[in-house]
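S.K.: Whatever this is, show me its structure:
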Amino acid sequence: MNTPRFPKLTLSVQFQAKMFDTHKLLLPRARISSWVRSALLAHAVLTIRFVDEQESRLLNYSYRGKNYPTNVLTFSYGRLHNKAISGDLIICCPVVEREAYEQYKQLDAHYAHLIVHGVLHAQGFDHKNDKLAHEMESIEKNILAKLGYLDPYMQPG
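M.R.: Here you go, the predicted structure:
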């Protein structure tokens, strides 16, 4: 693939209507955009939607057959006519918040990791086996280090 030097990004950021204001304050569009851009290898048209557990559970069940809310879902739609990748990321704020607390991570660091992770999925990266998982984790670690965050896979203590 011929990688553009500075991929173009068309980004839509959506918060579920009843979303907590603290998450909106923690996640300004410019910050989200910088996390997305850090993981882009190609032009992209992406939507990131921040949701509650009910919406996450419904989507996770409808598309993956899993009856629980999950931290991030990525829907990749391939490439558009202008060769930009297209996709949606659905991020469940209560799950992200709970995981950050349980894993002793800063909330913004966990959001950054999950957005980078989802953007990589939208571009075709996966972790279906150990080799692919190692490759994807390595890329995530490098991106997050450049953003000033610790290794998201490092165990506390």
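S.K.: switch to C-alpha atoms for all contacts and neighbour counts from now on
M.R.: OK.
S.K.: residue ranges for the strands of this structure, please.
M.R.: Assigned by DSSP state E, the strands in the chain fall at 9-15, 44-51, 72-79, 85-92.
S.K.: JSON lines for these, including mean neighbour count and distance to residue 138?
M.R.: Putting these into JSON lines (neighbours: other C-alpha atoms under 10 Å; distance: least, C-alpha to C-alpha, whole Å) gives the following:
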{"stretch": "strand 9-15", "mean neighbour count": "15", "distance to residue 138": "23"}
{"stretch": "strand 44-51", "mean neighbour count": "22", "distance to residue 138": "22"}
{"stretch": "strand 72-79", "mean neighbour count": "18", "distance to residue 138": "19"}
{"stretch": "strand 85-92", "mean neighbour count": "22", "distance to residue 138": "21"}
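S.K.: To compare against the first, here's the next sequence to fold:
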Amino acid sequence: MSLIDCIIEDDRWTDAGLEPLAETAALATLGHLGLDADDWEISLLACDDARIAALNADFRGKPTPTNVLSWPSEERSAEVEGDSPELPDPGPDPELGDIAIAFETCAREAQEQGKPMADHVTHLIVHATLHLLGYDHERDADATLMEAAEVEILGKMGLPDPYREN
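M.R.: Modelled structure (predicted):
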């Protein structure tokens, strides 16, 4: 069984190789945090901008497209700003949560940033997986912690720091 259960609504994601990219990114994220991927499941919706705009409106009150959304299966955020979230224990419910990713926004951002689409998508899946594990960027110290984790995970994967200006 794979870590990612991918639902492809937009076939451009198949051509972009989303499923193996997402699996690799989520595996790297869990491994970095010392979690056994065999204990967990993530649902991934590969959609377009129209679908993610509707989801963004429904869940965040923002009726615009975004690159990626995530819904943790339970609240895991740290109470104290800048603290690492408490990692989940394996148990009877292996579901970490759900992620949705939008093709047009991801493709546009990759082009605007001069990055390969695969690198950008890998970063977004790492980012969303960290959200499922309680990482966030609403408070400054939490954002610093989350960005550092992303940079370290991506670096181990041989990818450049997505936050460094070219």
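S.K.: TM-score of the superposed pair?
M.R.: Once superposed, chain against chain, the TM-score is 0.85 (TM-score structural alignment, normalised by the length of structure 1); 146 aligned residues with a C-alpha RMSD of 1.9 Å.
S.K.: about what we covered before: let's have the strands of structure 1 in a markdown table, adding distance to residue 102 of structure 1.
M.R.: Formatted as a markdown table, the strands of structure 1 follow (distance: least, C-alpha to C-alpha, whole Å):
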| stretch | distance to residue 102 of structure 1 |
| --- | --- |
| strand 9-15 | 24 |
| strand 44-51 | 20 |
| strand 72-79 | 17 |
| strand 85-92 | 16 |
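S.K.: ok, so what distance separates the aligned residue in structure 1 for residue 123 of structure 2 from residue 54 of structure 1?
M.R.: Here residue 123 of structure 2 is matched to residue 113 in structure 1, going by TM-score structural alignment. Distance, residue 113 of structure 1 to residue 54 of structure 1, by C-alpha to C-alpha, to the nearest Å: 22 Å.
S.K.: If you count surrounding residues, which of the two has more?
M.R.: Of the pair residue 113 of structure 1 and residue 54, residue 113 is the one with more neighbours under other C-alpha atoms under 10 Å, namely 22 against 12.
S.K.: From the centroid of structure 1, which residue is nearest?
M.R.: Centroid-nearest residue in structure 1, with C-alpha atoms, centre = their mean: residue 115, separated by 2.2 Å.
S.K.: OK, contacts around that one?
M.R.: By C-alpha atoms under 8 Å, 6 or more residues apart in numbering, the residues touching residue 115 of structure 1 are 32, 35, 36, 72, 89.
S.K.: could I get those residues as TSV with distance to residue 134 of structure 1?
M.R.: Rendered in TSV, the data for those read as follows (distance: C-alpha to C-alpha, whole Å):
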residue	distance to residue 134 of structure 1
32	25
35	21
36	21
72	19
89	22
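S.K.: Tell me the counterpart of residue 67 of structure 1 in structure 2.
M.R.: Match for residue 67 of structure 1 (TM-score structural alignment): residue 63.
S.K.: What number of residues are in the vicinity of the residue nearest to that match when sequence neighbours are not counted?
M.R.: Nearest residue to residue 63 of structure 2 in three dimensions, chain neighbours excluded: residue 57, at 4.1 Å (C-alpha to C-alpha, 6 or more residues apart in numbering). When neighbours are defined as other C-alpha under 10 Å, residue 57 of structure 2 has 14 of them.
S.K.: And the helices in structure 1?
M.R.: For structure 1, applying DSSP state H gives helices covering 21-26, 29-39, 53-64, 93-102, 107-122, 130-146.
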